[in-house]
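> sequence and predicted model, in that order:
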Amino acid sequence: MTEASKIEKANALAKEVFLANLGLAGKVFEQSQDLLKQTEAKLKETESKCKDAYSKRNEFFDSLVVRGEKVQSDTLSKFEESKIQLTSKIEDGKSQVVSKFKDTKAQAIAKFEELKSESNAAVEGQIKTLREGFEKVKSKVSRTADEAVAEASAS
């Protein structure tokens, strides 16, 4: 091979390498253009979704407010029902306690009256016994005094 043919081959190879690089650059440019178009399409789609969501935000917010009002209303209703049931149970319990207290009070008064009667009878019995004893002592003292007077008169 001659030197001229070597130079021609080198030039041809250099030209092919240059054209390959140029082809690569073109391919990269085309792919980047496709990617840019895809990105723009996705951006427009996302932007559209954002605008839809933004336009529906008041509707969504209002639906949440309505839902919150319903939850509050249901909760207050259940609270009132529970309050009424609890109040009823307390009143029933109170009535039972008052009734039981009145029964116990009546029993205690009856027992007190019974004990009072027994106590009065026992006290009256003791008083009777004391009076009998007192009468015995009195009669003995009277007899002794009469005997003392009789002895004094006899002397």
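It's in. Residues are numbered from 1 along each chain as shown.
> from here on, just use CA atoms for contacts and neighbour counts.
Noted.
> number of residues surrounding Lys100?
If you count neighbours by other C-alpha atoms under 10 Å, Lys100 ends up with 12.
> Tyr54 too?
When neighbours are counted by other C-alpha under 10 Å, Tyr54 comes out with 12.
> with Val141 instead?
Using other C-alpha under 10 Å, Val141 is surrounded by 12 other residues.
> Phe134 now?
By other C-alpha under 10 Å, 13 other residues sit near Phe134.
> how near is it to Lys140?
Relative to Lys140, Phe134 is positioned 10 Å away (C-alpha to C-alpha, to the nearest Å).
> taking the centroid of the chain, which residue is nearest it?
The residue lying closest to the centre of the chain (C-alpha atoms, centre = their mean) is Phe79, at 11.6 Å.
> what about that one, helix or strand, and which?
Following DSSP states H and E, the helix or strand that holds Phe79 is helix 3-154.
> name the helices or strands packed onto that helix?
Packing contacts for helix 3-154, counted by 3 or more C-alpha pairs under 8 Å, 6 or more residues apart in numbering; DSSP states H and E, involve no helix or strand.
> please compare the first structure with the one that follows:
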Amino acid sequence: MTEASKIEKANALAKEVFLANLGLAGKVFEQSQDLFKQTEAKLKETESKCKDAYSKRNEFFDSLVVRGEKVQSDAVSKFESSKTQLTSKIEGSKSTAIAKFNDSKAQALAKFEELKSESNAAVEGQLKTLREGFDKVKSKVSRGTAEVSEVVVEATAS
């Protein structure tokens, strides 16, 4: 190979390397353009979502308020239901307690009356025994007074 052909080959190779670098730069530029377009599209999509979310914030807030009102309503309803059930149970227990108390009271009064009758009967029996004893003493005292009177009359008559 001659020197001119070597230079020509080196120039061709240099030109190819230059063109390859130029092609690489073009390819990088194209890919960066595609990446830029993709990023720009995603940015626009994100911006659109943000705008939608921003425009729907009042709607979202209102839906949260409605949900909060429902939760509150459900809680109050459950509370009222529990309160009603508890009040019903308390009233039932109260009625049962009053009924038991009245039964106990009636039994106590009946027992008191029974004991009172027994006590009155016992007192009447004691009074009867005392009266009989008193009548015996009275009749003995009366007989004794009659005998003393006879003795006094006999003594004064003599």
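The structure has been received and is ready for your questions. What you are looking at is a predicted structure, and each value in this text was computed from that prediction instead of being measured.
> residues in contact with the residue nearest to the centre of the first structure?
Shown here is Phe79 of the first structure, which makes no contacts under the criterion C-alpha atoms under 8 Å, 6 or more residues apart in numbering.
> what do we get in the second structure for it?
Aligned by TM-score structural alignment, Phe79 of the first structure pairs with Phe79 of the second structure.
> could you report the separation of Asp74 of the second structure from Glu147 of the second structure?
Noted for Asp74 of the second structure: a distance of 107 Å to Glu147 of the second structure, by C-alpha to C-alpha.
> actually Glu80 of the second structure, not the one I wrote
The span separating Glu80 of the second structure from Glu147 of the second structure equals 97 Å under the rule C-alpha to C-alpha.
> what's the answer for Thr129 of the second structure, then?
Distance check for Thr129 of the second structure against Glu147 of the second structure: by C-alpha to C-alpha, it reads 27 Å.
> neighbours of Lys102 of the first structure, how many?
The burial count assigned to Lys102 of the first structure is 12, neighbours taken as other C-alpha under 10 Å.
> scratch that, Phe60 of the first structure is what I was asking about
For Phe60 of the first structure, the count of nearby residues is 13 (other C-alpha under 10 Å).
> and if you look at Leu36 of the first structure?
Applying other C-alpha under 10 Å, we find 12 residues neighbouring Leu36 of the first structure.
> with Val66 of the second structure instead?
For Val66 of the second structure, the neighbour count with other C-alpha under 10 Å is 12.
> ok, the one 10 residues further on next?
The local packing count at Val76 of the second structure equals 12, with neighbours defined by other C-alpha under 10 Å.
> for the one 10 residues further on, same thing?
Taking other C-alpha under 10 Å as the neighbour definition, Leu86 of the second structure ends up with a count of 12.
> same deal with Leu22 of the first structure?
Summarising burial for Leu22 of the first structure: neighbours were counted as other C-alpha under 10 Å, giving 12.
> cool, the one 3 residues further on as well?
Summarising burial for Ala25 of the first structure: neighbours were counted as other C-alpha under 10 Å, giving 12.
> distance of it relative to Glu59 of the first structure?
Ala25 of the first structure is 51 Å from Glu59 of the first structure, where distance means C-alpha to C-alpha.
> again, but for Phe29 of the first structure
With the distance defined as C-alpha to C-alpha, Phe29 of the first structure ends up 45 Å from Glu59 of the first structure.
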